[in-house]
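# okay, here's the prediction I keep looking at, along with the sequence it came from:
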Amino acid sequence: RHEMESIFVTPYLHADSIESSNVYEKRFFDFPHFLKNLDTETNANVDPLPGAKAVIELLEIFVEDDKVFVRKSALQVLANIFLMNEKWMSKKLLQVMVDNCRDMSVSVRKLLVQCLTDLLIHYPTHAELPKYWVMGVLPLLADQEVKSQEKVLEALQCTILDNLVAHNQMKTELHALPWLLLGLIADYNKRKLFLFACHKWTLINSLRQSLITIIKTHIGTENNVAAWFLLSSFSEYLDIKDPVFVLEYFNENVINSQQVDEYCCKLVTETMHLSWRQLSPVQQVTLCDSLLRHLSQFTVPLPLIARCMDICQLITEAHGDSPEQARERTVEWAGNLISICESRLEKVIGTDSPAVVEDESRLCQYIFTVGDATQICPGMLRHSSLLLIQNLLMGESDADDEDDPEEKRWKGSVSAAVQAVAVVTLGKLCLQKEHTAKVLVPLFGSLLSETPHTEIKVNAMIVLTDICIKFTSLVENHLPEMCICLRDEDLQVRENTLTLMIQLIQEDYLKLRCPMFFHILTTLGDEEQLIRDMTSSFIINSLLAKQKNALVQHFVESLFHYNAYLEHSTYSKGRLMGPRERAVFSLEGPERQEQRRHIYRFMLENMMDDHRFKVTYRLCTDILAGVAEGDITLSASGTTLLQDALYVLSCDEIRLSQLRSSSKDHDDDDEGGGGEMAQVATAINDLARKTLVSQPKNNKTVHTVVKKNVIENIVPIFIKLKHKLKQLKSPLVRDLLACLRELMKDYKTEINEILAADKELAAEISHDLQNTSHEEEDSGDDSRGEIMNGSVNDVLKKAVMKVVALSEVRKSLNLSKRGETPRANRSKRLSTSSASSQTPTVTKSPTANQSAKKTPASNKSNMASPGSNLASPGSNMVSPGSNVASPGSNKSSPGNLLAAETVKNGKNTSPSSSSTKSDTSCTQNVPAEESTSKPKPRKNRSSASSSNSEGSSQSSKKPSKKKHRKK
């Protein structure tokens, strides 16, 4: 702790800002230089501690590490630094904490809930921390993991419920914290999440009447809005025993006064709607009469009209002697309201009315009131009144229609606010009669594409959604206009459209067909994090839970769709789109390449292994084979289509999970017994990975299917496509070879078996890889083609040359065994070809090659080792230690590889391990498992190389002649 304080606290005690300190920019201490000059330099004033900036930058890197333990530790250290010195809580670092609240690991999410809550309690008056707490912690109430939900409920309990005191007892800063948080929850529109927390508190009896008493003391104070927010939320699950104070505030500050905040009025009205049953019968009747009087006088604020009518209807039904009597009374006052509204509308926007509306706010009240009243009494509105409201949305061309003289229309115009209210009222009328909906649905569809006003678009979307629920077939033709709103410039339109469409899909009113499914996936690239989170949450938590095959079914088609390739006989759904829809959702072309690939990666990340396997097969057969056979032309869209297919086949997300790096996340550190279960799950995963990769051939495992697919389908298609691209002189050959190199990481053995059977093919691919590498080196292109974003090693190139070299040696030895003379010119030609493709170090190892020719008898005893390299999955050829992991092996030439295989057993200087067995069946599992891992840190790579050398040494010392004869 002393050292941490000397880095993050002491230098900044009297500094105005962190950057002004002298030690802020200090880097890490150079220990190598210090030790090198230990004798010459004085050590009196040496301070080995780094500056704070260097440590913070390192932590920012660690919070994005692949390993859960590293991320957790970095975030914990960051939180501890904040606790030590408040000055380090910058917006940037707080945002880092919030971003990691969506971490894949449950333990990381739980840790951040605890850390942010501890910080909030430690710094309750911090200006920015409460905002980041609400944005990071509260959304985890919707987490699928129960442990995360429980952790957030605990955080809400200790920050809000435990700190609630009466207004006159507020003495500490923590007593003001609940009201600050409640205000932020309301501002950030998180009320639904807070209601979920209230529901959970009800189940554990955390909501009590004593809390209502405390909240009452804050009404009318600076915490007024937050107090009503809390009351309205608690009223959903807790009855207020004596709601007279609610009635009094409602009458004094809502109905008879316009001075209160509109949002506060909504909260008070909602609380009244939930609490009117606890009033006395006289108070209930008085309340109903008062509300009806204000509704008929149009003095009720517009947002409160619907809820006030609900209260009147409920009270009327409760005080009727019978259901029939209650219904008659309801129809009576509702019909009276409709009649009043019709007369007022005829006066303001009738045929003979002035073209200018004097009071548009009052007109909005007429329109909105008649819409709600007709919901209580359907069929009472005259058709002429409906036309008056519809006329407000008609264009000038429709208004000038002279074909129907009996329906003269009003010639005036109104603002967008009035039109938005008219849309809502017409939507309510459509729900009452299908014929009305059939007439008005085209009008709503045109509003989506023509109007520039946000409120009109949002209301039209809501209306079409409601109509779709009741009359689904009427809306199907207007789905393109609804989908186009997903790409609207206004965030509110995009958010509401996505929310409504997800609702329709979840409730099975819309079938998720193409191209609508692709349009929703396009929102994964939205500029707003909110939209991206909504889409990913819907697909992961809802869609895949019901339709596990949704992504795999449409994956290949998505490549055709996003590249706008319309010439395919099967994948041509893009033809179903109109010109505007196609232009709005277009992702074709090189400039939008990353947007397309982001969608592909997301789809692959959320697939199971068998789905990834199917995708690999279909990409090869439908796209790669289609190009090779001429079914897909390499036009502009065809070229990008093939590029995307090669990118997908080579990306890390398509690899089977058992073949991925063992350094990936494992949530093995959860509390409460979760760690033990996670360790069991990890052990099962490791066993499954070994089984998948290294199972013997006589067992029908997934590995057998994968191997068969690689041998029989993927590599032959790659080879055929390579010839086609070379024939066309296409630059995509480099992309294809880069993809083949990536494929080699997981299936080296299977590819080597194919190449070993065809030396000419192996030599040809080796030559192509050499040329590609030289071109990349000359051009300085580190990406190795357009599909690779990082450096790619020469795994396949070396494996191919190794196959050719070993094939020649084996044939030469077989000829010597039969007493025949090997053809030296072929060996010479092989040596020349290999030497020309590598560094000059090839010519520096002739001794081993000569010994291979001069002493065939001794090499005969060593043939088991190179033979196993060609046939056994556990051989050195497929080990990452020889081709990938070992830095030294990357510098080896074909001549050196050949010499290494033909050297005598006694000269093998690789370190051996006594625990390594010579039996091939026992050593198969280890190299195959390692070969599927990603490149690891240098220490791991060295150990992998050493392990492989051990296996090679033991195999050379104890060759199995019997097994060699079988092979």
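Thanks, I have the structure now. Numbering: from 1, shown residues only.

# every contact and neighbour count from this point should use C-alpha atoms.
Fine.

# surely Ala197 is in contact with Leu153?
Yes - contact criterion C-alpha atoms under 8 Å: Ala197 and Leu153 qualify, at 6.5 Å.

# between those two, which contacts overlap?
Leu141 (C-alpha atoms under 8 Å, 6 or more residues apart in numbering).

# count of residues packed around Val414?
Around Val414 there are 15 other residues, counting by other C-alpha atoms under 10 Å.

# which SS class is it?
Following DSSP: H, G, I helix; E, B strand; the rest coil, Val414 is assigned to coil.

# Thr316 too?
Thr316 - assigned by three-state DSSP - is helix.

# quick check: closest non-adjacent residue to it.
Nearest residue to Thr316, sequence neighbours excluded (C-alpha to C-alpha, 6 or more residues apart in numbering): Ala326, at 6.1 Å.

# buried residues, the helix or strand hosting that neighbour. List them.
Using DSSP states H and E, Ala326 sits in helix 323-349. Across helix 323-349, burial judged by 16 or more other C-alpha atoms under 10 Å covers 326-327, 329-331, 333-335, 337-338, 341-342, 344-346, 348-349.

# alright, now check it against this:
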Amino acid sequence: MAGLLRQRSHTVRHSELLRAIYERLNDVSSTLRARAFSIITECVTHERQHVRDAVKEVQGARGVACRLVAAAARGVCDERAAVRRAALSLLQRVLAAHHTAPVDADLALLVGLCRDASIIVRSAAIAALGEMVTQIPTEAVFDAFLAGPMHQLSDPENKVQEQVVTQIQQLLTDRVDTFVSNQFSPVPWMFLDGITRHNMRRHLQKACTLLSKTSNCINHRLVDVVSTHLGAADDRRDLQCLVLLTGVARLVDYSDIGFVLDYYYKLADDTEERDVRLMPLTVELLSVWSRFASNEQRHALREHLVRRLATSEDETSRIPIATLAAQLDPENLQWATEMMQLSEQRAASGADVREWLRAADLALVSPAPPAPSLMQLFLDALANPPPEWDGAEMGACVAGAGRLCVRARGAACRAAPRFAALLRDCAAPTAARLNALLVLTDICTRYTSIVEPLLECVCGCLSRESPPELRRAAARALTRLLLAGFLRLRTPLYYKYCALLADEDNDVREPAEYYMTCCLTTETIFHHFVDCVLYYNNETEKMSFDARQLIYDVMLQRMSLVQRLNAQCRLAREVLQHAADLTDEGAGELPPALHAALLDTITVLCGPRMKLPRKPMANGEPADIDDLQERVTTNIVSHLTENEKKMKRTVAEVVVPAVLRLYSRLQLRGGQLAAYLVKLATDLLNDYRHEIEELIENDEELVERINQFQETIGIESSFGNTRNLVTTSAPPDPETPRAPRRKAPRQYKGPPKKRALKI
């Protein structure tokens, strides 16, 4: 049909052919589905007008985009990676053909495919979003790029990381130009604007680090070009410049820092209200490049910083400024001690909480320890906050106490229980609870043993009743602690953390997805799989059926084939056989938790993740190379090793009898559970037919159960027939005539003798 579509219009009616191809999008064969998507994708932007007219004719009055996008949306959810990739290409081609901003639902599909289990689908989705950013540079498209490909900088496949890094280079470093009024490309600045809006500085720093290893685009020229934009436009552009400069500062030894010093003095002396993020970023940039400053510049900058600390009330940049001042002259820190002691005296005399916070900030760089009375002020305020305090003052009190906890272990031991109690208090201000969570995270990086007994309070922040800001911060904090090795994912933290995989909030779900798919070992996932099935069905855990299945699916994606077969056996022993034992004991209705666990177990066993890999066809078509590539990239091979064959026999020995036994007990009750068991038993008898035939040679009870099950559901008995070895009266195999054997060719022991040439 693809060849017929390329013919002239009077040869064959293209709309009829295209309609027939469109019907094949739902074909049983995955190869045909993928091929149909590919042909329609080619027709959407075909060079010949009559082919494009045929596409419009097939669509009817609904329009070209609506029906094709709906078909592509169904295709990207297909179980085969080749079909998902072909549907993704169709979706990309349709969205690009209209040259209009795509809707959020279409972009969400592409973002979700960037985290697909198959590498070919992930690469195609990343390429599609990268191409769309350059063709349709809108804020929504850039947000989709940052939500999808940007997070794949931590992908387990180096190929995917290199692909994302190449796209960032094309968007950012290759397009940035020297500042000329209204004569530069807006694409890199839109990209940096998205970085600042979504607070993705860490992702940008990682991208710059990878770029410095793979190319030479992170160099002095980039700093020279960006420096022309700093201070030339507005605060928004300055913020974008500083975000990029701080990302490359540790990778480039830039000695001409005069433009940074000029911008700092201009920003410090400006009386107008500026963006509060500009000063901390400027000070951070100076901290990295301060070693290239001359002695005069270092002395003048240090004096200016100390004066600013003494007079300014800016709390957001106080710690970076104090750190930079101490870095410029580490031998002379008397100023920090004097300022801290002065603030302590004011705090003891009845000053407000801002003076307490100033003393705690200066204590981070002061060589002298803070007074014990300062910590007591914070603890008393946390226990009995003054009634006139609002959420901001309570949050400042928590932050100040956290500064002192970082400096001394004794202070951390005294204050950590107060922070945990504040996290449990749902009536406390959100700012105070958020700061308490961050303080406990900082304490855990230094004194892990103090926080481990209080970990339940941190996990409580992940509950759905907590504020969204607190849940997002808790997910990020736990992921950072797990990645750094300060915490281990043990139960019950494992159950709480894995529940985030089904969370509706992307900012809560993404850290858990990254850790589960890239960092956690498959042995750990397999070890806790059955426990998760039982835990998430407890009466105390309120989780929907779809959410539980999503969690199981993410876990099964990581497991190998042998681990999946082992998981089937464990589910049969610990869930199916346990339910059958309860029915044998005469129990009435199954407990609600066990009933829900049974439904989850049967759904998982019937799902595509538990299906055995199919063997390739002997006369496969050339298009089957996509199917083969999917098998290779997902670590599924078409032939089974000896260990896998052994596990298949174990599954047939354990799972099949358990399912048939449970069905025999529950068939009279009917209902959804019995219907699920029928489907599961039918699939098992088809998938493990060879292993079952080997087992029934020595197990007459299994033969009887299989025949009884097939008779119950109205299927002709196919096991234990007259040719089975269970029946001793089976006639022997007839003797068939054999063809005569060919004589073996004569073998010569040595080379043939050479004949003499007679002339």
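Great, that's in hand. Just so we're clear, the structure is a prediction, and the values are computed from it rather than from any experiment.

# TM value for the aligned chains?
Scored by TM-score structural alignment, normalised by the length of structure 2, the superposition of the two chains gives a TM-score of 0.79; 679 aligned residues with a C-alpha RMSD of 4.1 Å.

# quick revisit: ok, now how distant is the residue nearest to Thr316 of structure 1 from Asp372 of structure 1?
18 Å (C-alpha to C-alpha, to the nearest Å).

# Arg329 of structure 1 against Thr316, yeah?
Yes - counting by C-alpha under 8 Å, Arg329 of structure 1 does reach Thr316; the two are 7.0 Å apart.

# counterpart of Leu736 of structure 1 over in structure 2?
Counting by TM-score structural alignment, Leu736 of structure 1 lines up with Leu677 in structure 2.

# again, but for Leu238 of structure 1
Checking TM-score structural alignment: Leu238 of structure 1 goes with Val252.

# and what of Leu486 of structure 1?
For Leu486 of structure 1, the residue aligned by TM-score structural alignment is Leu462.

# cool, Glu750 of structure 1 as well?
So Glu750 of structure 1 corresponds to Glu691, using TM-score structural alignment.

# enumerate every residue touching its match.
By C-alpha under 8 Å, 6+ apart, the contact list for Glu691 of structure 2 reads 648-649, 652.

# any buried residues in stretch 605-620 of structure 2, and which?
By neighbour count with 16+ other C-alpha under 10 Å, stretch 605-620 of structure 2 contains the buried residues 605-606, 609, 612.

# in helices only, show me those.
Under the assignment DSSP state H, the buried residues of stretch 605-620 of structure 2 contribute 605-606 to helices.

# give me the contact list for stretch 430-448 of structure 2.
Residues contacting stretch 430-448 of structure 2 (C-alpha under 8 Å, 6+ apart): 391-392, 394-396, 398-399, 402, 405-406, 409, 412, 416, 419-420, 422-423, 450-452, 458, 467, 469-470, 473-474, 477, 481, 486-487.

# mark which of these are buried, thanks.
Buried among those by 16+ other C-alpha under 10 Å: 394-396, 398-399, 402, 405-406, 412, 416, 419-420, 422-423, 450-451, 458, 470, 473-474, 477, 481, 486-487.

# what's stretch 166-180 of structure 1 in contact with?
Stretch 166-180 of structure 1 is contacted from outside by 121, 124-125, 130, 159-161, 163-165, 214-215, 217-218, 223, 226-227, using C-alpha under 8 Å, 6+ apart.

# go again with 7 Å.
Residues outside stretch 166-180 of structure 1 that contact it (C-alpha atoms under 7 Å, 6 or more residues apart in numbering) are 124-125, 159-160, 163-165, 214, 217-218, 223, 226.

# stretch 213-220 of structure 2 now?
Here stretch 213-220 of structure 2 makes contact (C-alpha under 7 Å, 6+ apart) with 173, 211-212, 248, 252, 254.

# circling back: which of the contacts of Glu691 of structure 2 map to contacts in structure 1?
Compared against structure 1 with both residues aligned by TM-score structural alignment, their matches' C-alpha atoms under 8 Å, the contacts of Glu691 of structure 2 retain 649, 652.

# going through the contacts of Glu691 of structure 2, which ones are buried?
Listed as buried from the contacts of Glu691 of structure 2 are 648-649, 652; burial here means 16+ other C-alpha under 10 Å.

# pretty sure Glu513 of structure 2 is touching Leu501, no?
Yes - Glu513 of structure 2 lies in contact with Leu501 (C-alpha atoms under 7 Å); the separation is 6.0 Å.

# who has more neighbours, those two?
When neighbours are counted by other C-alpha under 10 Å, Leu501 comes out ahead of the other of Glu513 of structure 2 and Leu501, with 26 against 21.

# translate that one into the numbering of structure 1.
Counting by TM-score structural alignment, Leu501 of structure 2 corresponds to Leu524 in structure 1.

# same check, this time on Pro370 of structure 2
So, by TM-score structural alignment, Pro370 of structure 2 is matched to Leu381.
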